[in-house]
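> Pasting a predicted model and its sequence here:
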Amino acid sequence: RGGGLMMLGGVDSFQAGGYDDTPLEDVLPVYLRTRRQEKSAAARYRLTREGKLEPWLRLRPNESEENQRVQHMPDFFTWNVVSEIKPGASELASLESPDGQQPGLVTHRFGKGRGVALMVGDFWRWSMRRQDPQTDDLAQSWRQIARWLTTDVPRRVEIDVEPPADPLAPFHLMITVRDPAFLPLDNARVELTVSEPDGGEITATAAPHPRQPGVYTLDYWCREDGGYRCRVDVVLPDGQTLDPVESGWTAQPSAREFARVVPDLEQLSSLAKASGGQMVAPDELDRFVAQLPTRKVPVTETRVEPLWHRPWLLLIALGCLCAEWGLRRWKGMP
């Protein structure tokens, strides 16, 4: 399902708490196979090279200030000893004491979630006797750790927007729906409401995936450049509605013109034939220019003339006048 598990050091943690050979040991990134050892001195908390690269462990904007911050951290007197870290785990901090160096903060991926082992039990000492009472590094560190542990936790409804490789193709939307046990859920009605850049909304229904249970798909064609916003509403078979999920993407359909920069000779040839022109290859340009003075080029000229200036209209008028005079004379009319 995902999520995160973090175990802190202390007298009732790790092997001292009897967690060896338990399901929790499988989730932890360290082995609990060593005998309990007495600590003869305090330990210093130091970030490893890999730990300095993790943004959720850094509290200062640059490396020099971060090193200075770690140097000012107090000594810790409650910490646990572990035998070794598991394969694939990352040691992000170490504990240095006169007895040697051992892992202090270890993480690894477990299933779809994360497991964290912090061997320090009196981490609260970090917040005591602060140089600046307005700055609480311990509180900020706990917030960042908690956010990192829960960021990638899957939800019951998730949407994945896959942009097309070809500008002429649609965006592929995949919606994953899970039941309360976080197993794939079929027979749900998945409706999407897409807000387009011009302010209009389009409603569509996603279709179940033919091979993946609990997955619903929809191909969406973008007509305008700009940002698109999508809201997903899921109605379960029993009529219950889950919390809507929103996502978005940007599209640029106008880039279709530049999708192919190679000249389309067939299209150009048909266009020239339809318009009475000629398609000229680059190596024939000189000969084409030399033939221009002797080529017959049709000239189209637009002329505007009053209708009353037409000779045939004057003849019609004179004919009507003569016809009228003849009829009057024939009938004896004045």
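Received, thanks.
> contacts, neighbours, all on C-alpha from now
OK.
> what's the distance between Asp233 and Tyr216?
In this structure, Asp233 and Tyr216 are separated by 12 Å, where distance is defined by Cα to Cα, to the nearest Å.
> any shared contact partners between the two?
When contacts are counted by Cα atoms under 8 Å, 6 or more residues apart in numbering, Asp233 and Tyr216 are jointly contacted by Val190.
> how about the helices of the chain, start to end?
Per DSSP state H, the chain carries helices over the ranges 23-27, 49-52, 63-71, 137-150, 265-274, 285-291, 311-331.
> Quick one: list the elements packing against the fourth one.
Other helices and strands packing on helix 137-150, by 3 or more Cα pairs under 8 Å, 6 or more residues apart in numbering; DSSP states H and E, are strand 4-8.
> now the angle from the strand it packs on to helix 137-150?
Here strand 4-8 runs at an angle of 140 degrees relative to helix 137-150 (axes from the mean of the first three to the mean of the last three Cα atoms, to 10 degrees).
> by contact count, what packs against strand 4-8?
Counting by 3+ Cα pairs under 8 Å, 6+ apart, the elements that strand 4-8 packs against turn out to be strand 113-118, helix 137-150.
> Just give me how far the longest one sits from the chain centre.
The reference is to helix 137-150. 24 Å (Cα atoms, centre = their mean, to the nearest Å).
> And that helix, what's buried?
In terms of neighbour count (16 or more other Cα atoms under 10 Å), helix 137-150 has its buried residues at 137-138, 144, 148-149.
> ok, back up a step: tell me which of the helices of the chain sits nearest to Gln37.
Ranking the helices of the chain by proximity to Gln37 (Cα to Cα) places helix 23-27 first, at 18.9 Å.
> one step back: okay, the helices and strands packed on strand 4-8 in a markdown table with distance to Arg156 next?
Formatted as a markdown table, the entries for these read as follows, by distance: least, Cα to Cα, whole Å:
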| stretch | distance to Arg156 |
| --- | --- |
| strand 113-118 | 15 |
| helix 137-150 | 15 |
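> Any idea which of the ones you listed gets closest to Tyr19?
Closest of the helices and strands packed on strand 4-8 to Tyr19 is strand 113-118, at 12.6 Å (criterion: Cα to Cα).
> could you give the angle of that closest one to helix 137-150?
If you take the same axes, to 10 degrees, strand 113-118 sits at 150 degrees to helix 137-150.
> Second structure follows, compare the two:
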Amino acid sequence: MIHWEPFYPAAVYVAIIAAVIGLLVIASRVATSRRARSPLVLALRGAALGCLILLLLNPVDRRETVLPPRQPSVAILVDCSQSMVLGQYEPRIERVKRIVAGSARAAKSSGTPKLHLFRFGKRLAKAAETGALTASDDTTDLASALERLPSRTFGEDLRAVVVFSDGAIDTMDRTLSAATAYRRNGLPLHCFTPVDDQLRGDLAIEQLVVPSRVTPGSKAIVRASIHNRGFDNERVLVSVRSASRPHELALAKLPLTLSEGTNLCELPIPVDDAAGDLVLEIPTLTGEAIGSNNQVPFRLPIRDRRIKVFYMEGTAGTEYTFLRDALQEDPNTSCVSAVVNNQYAQRPTIQRVDDPYRGFPSTRKELFQYDVVICSDIPRSSFTPEQIEWTVDLVNRRGGGFVMVGGHTSFGSGGWDQTPWDGLIPFDMAGRRDYLNQTFQVEVPAAARSHPIMTLLDDPQKNTLALQSMPRFFGTNVIARVKPAATLLGQSGSRLSGIGVMPVLACESFGRGRTFAMATDTTAYWGRDFERRWGEGDNRYYRKFWRNVVGWLSENSYASQQRLIIHTDRVLYAPGDPIEVSVEAFDENAEPTTAYRVTAQLRSVDPSRTETGSETAPESATELEINQSLQRYEGSLDAALSGQERDPSAVMQPVELHVTLWRQDEAVSRGVVELQLVEQAEEWLRPNARPDKLRQICEASGGKMIDDEGQLRRLLSTFQPTRGEVLVHTLPQWDRSFLWALFVGLLGTEWVVRRRGN
């Protein structure tokens, strides 16, 4: 379509037209020839001048193109600071994720608006989906997020910003300034707060100090610091309980009336060898933000060099007492005895003699407190697959010992060749699932008589006689052979029916630990004389034999190596706090020494982590200094983990302090102390939501508070696409050929007419 876009104002064109008309009139009057004054010539001249005026009016061809409607967009900003994991019944972040996901589905089904999801805390970042929203940042910097958002949404038809936060916002002044700027640009900020009206505050155990050393039978004073926010004048009961037996009576209790801020308390705890892991706890109150910081596990540092044995006996009655009493005759050995309930049932259970409600250790950590495990005629169905694997790890990685004693449910007849224990046992059990009820003597080979297990007496001749006096046995499991790497300690003195001479006693090294196997039984029926009559009118050689077995098996055990006593100034640390460490080291004769090198390293708790066997200290380990006057090592290291090991979403994270004793580049002994990292950032110390701050932000930007998901969906539905942008294309017409042809034609015609008239 032709439009006119004149170069000059209309008055100029009027003046030009008037001037042209005046010139034509003057020309007609002053012309000397009759033809020059003719109306035709004047008309042709006027037409030519009219073409020039037409070109000066700048004719253009104008066309319009309407683009498609523009999709509106809304930015969703989700607070991913640590305080968003709080909540009475549901973490705040989970509630926000649920609402955002529902609103996103509704917007997608309706086709409008387009949602842009961002997370903010320390910094603003695009989130592909709600699953990427984790509350891990230690600050809530909404101001920086609002300042950076325009560059992240450039080119979008941004209509509004919706902020999901609990209101624990830093730099409020900057945030309000940014909100005001958004208002000037016509972009409102709407806010949603996951408010929990039941949330009143929080209690947290922030410090725990345990004595550096305690002795059994005494009382240990444990000091704790409890931080209170929001529960002023409430009365709570602070208690210490056994971690493995939480339903038993508390070892110590202290009623405490809370005051705002820090509350100090002391609890006297009776020291017991069997106490094990303990836990200091305060009850979780109604309206409390975080429950996980109300409990702190710890352990009293009882110095104990005794070898710890877990002994399981399948023979019914009191048969277990023979072996147990033999071990406990040595004051440096403690033995936990257990029997099997209904040995031949489909799923028999193991019960400890002193505590029938407990059986085989239920955790890897509990099992690793023992040096030696003795399994005497126990069905494999009494164990879980995990317990079997833990036992392998106890020997292979922790240097512990393992014993299997014969019986109807032992070795191949018990199906143990189909379990990981097959690797532990020094006998080859493959294909042998039977046993014999046949009387035989055990013969100790000459080469084995000097082995530590078979050394009953110091005098070699007397020792040989003692070994030769070993009573007869009345049955045995059938064993194929001794494994190539094992040591044969005893074999049948005569040929057994259908078998020949068969190995009966053997031992071997396995990984860092050691194992021992006895094909026959140590109790009635097969070993009834062995347990009662091997001695000089008593069973002294029997008792010495089993003490030798346990002593040899436990020589490399981490649990029995009390070469290190480790003490820290407390149990709880905030990230970055200094951990003051002191270590007492002992030589092979249990004498205090400073002749070694000692390193300490803080690591996260990882059950799957295994010792690498490295003979050099890691670069991140801290070397402790020697204090000669106190005969110990001292040092300090930061309570800090690497980024991969740190769990920023945890209020309280268990960690391990690994201490290693080095002789040049050889690791002589290792020790581990469990500590706790307690997050004390402001994000955790401000548990209550602050909707008042978000309301100020909404008012400053011209937005409003959103109360629920339905209100958010209604808000999003108001954003409709805008009419597409109109693109105008103009094409000048002054250079059209027909206009210039007309102009030239008029001039030529005027010339011809005028010449012919002359």
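In hand now; what should we look at? All values derive from a computational prediction rather than experimental measurement.
> quick one on the thing from earlier: which of the helices and strands packed on strand 4-8 of structure 1 sits closest to Arg33 of structure 1?
Nearest of those to Arg33 of structure 1, taken as Cα to Cα: strand 113-118 at 14.9 Å.
> which residues in structure 2 does the closest one match up with?
Across structure 2, the stretch matching strand 113-118 of structure 1 (TM-score structural alignment) is residues 513-518.
> so how far does the matching stretch sit from its counterpart in structure 1?
After superposition onto structure 1, stretch 513-518 of structure 2 sits on average 1.3 Å from its aligned residues (mean Cα distance after the TM-score superposition for structure 1).
> about what we covered before: can I get the helices of structure 1 in JSON lines with distance to Phe123 of structure 1?
Output for the helices of structure 1, formatted as JSON lines (distance: least, Cα to Cα, whole Å):
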{"stretch": "helix 23-27", "distance to Phe123 of structure 1": "22"}
{"stretch": "helix 49-52", "distance to Phe123 of structure 1": "17"}
{"stretch": "helix 63-71", "distance to Phe123 of structure 1": "13"}
{"stretch": "helix 137-150", "distance to Phe123 of structure 1": "8"}
{"stretch": "helix 265-274", "distance to Phe123 of structure 1": "72"}
{"stretch": "helix 285-291", "distance to Phe123 of structure 1": "81"}
{"stretch": "helix 311-331", "distance to Phe123 of structure 1": "108"}
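> Nearest approach to Arg125 of structure 1 belongs to which of those helices?
When the helices of structure 1 are ranked by proximity to Arg125 of structure 1, the top entry is helix 137-150, at 9.0 Å, counting by Cα to Cα.
> residues in structure 2 matched by that closest one, start to end?
The alignment places helix 137-150 of structure 1 over residues 541-554 of structure 2 (TM-score structural alignment).
> thinking again about what came up before, among Asp233 and Tyr216 of structure 1, which residue is more densely surrounded?
A side-by-side neighbour count of Asp233 of structure 1 and Tyr216, using other Cα atoms under 10 Å, places Tyr216 first with 22 against 19.
> what sits against that one?
The contact partners of Tyr216 of structure 1, by Cα under 8 Å, 6+ apart, come to 174-177, 190, 206-209.
> and which of these is nearest Leu265 of structure 1?
For the contacts of Tyr216 of structure 1, the residue nearest Leu265 of structure 1 by Cα to Cα is Met174; the value is 38.7 Å.
> Surely that closest one and Pro213 touch.
No: counting by Cα atoms under 8 Å, no contact exists between Met174 of structure 1 and Pro213, whose distance comes to 11.9 Å.
> who's more crowded, those two?
Between Met174 of structure 1 and Pro213, counted using other Cα under 10 Å, Met174 has the larger neighbour count: 20 against 16.
> Now that one: closest residue in space, sequence neighbours ignored.
The shortest distance from Met174 of structure 1 to any residue other than its chain neighbours is 4.6 Å, reached at Thr217 (Cα to Cα, 6 or more residues apart in numbering).
> Tell me, how many residues neighbour the one you found?
Burial measure for Thr217 of structure 1: 19 neighbouring residues, criterion other Cα under 10 Å.
> got it, and Leu572 of structure 2?
28.
> how much space is there between it and Thr262 of structure 2?
15 Å.
> Thr520 of structure 2 now?
63 Å.
> Comparing the two, which residue is more hemmed in?
Counted by other Cα under 10 Å, Thr520 of structure 2 and Thr262 do not tie: Thr520 has more neighbours, with 29 against 16.
> from what I can see Tyr31 of structure 1 touches Thr22, true?
No: the pair Tyr31 of structure 1 / Thr22 is not scored as a contact, 11.3 Å apart, by Cα under 8 Å.
> The two: which has the busier surroundings?
The neighbour comparison of Tyr31 of structure 1 against Thr22 (other Cα under 10 Å) goes to Tyr31, with 17 against 9.
> and the gap between the residue mapped onto that one from structure 2 and Ile350 of structure 2?
With TM-score structural alignment as the criterion, Tyr31 of structure 1 lines up with Asp428 in structure 2. Using Cα to Cα, Asp428 of structure 2 is found at 27 Å from Ile350 of structure 2.
> do the same with Ser103 of structure 2
With distances taken as Cα to Cα, Ser103 of structure 2 is found 55 Å from Ile350 of structure 2.
> Same check on Lys126 of structure 2?
On the measure of Cα to Cα, Lys126 of structure 2 and Ile350 of structure 2 end up 55 Å apart.
> For these two, indicate the residue with more neighbours.
When Lys126 of structure 2 and Ile350 are compared for neighbours, Ile350 comes out ahead with 24 against 14, by other Cα under 10 Å.
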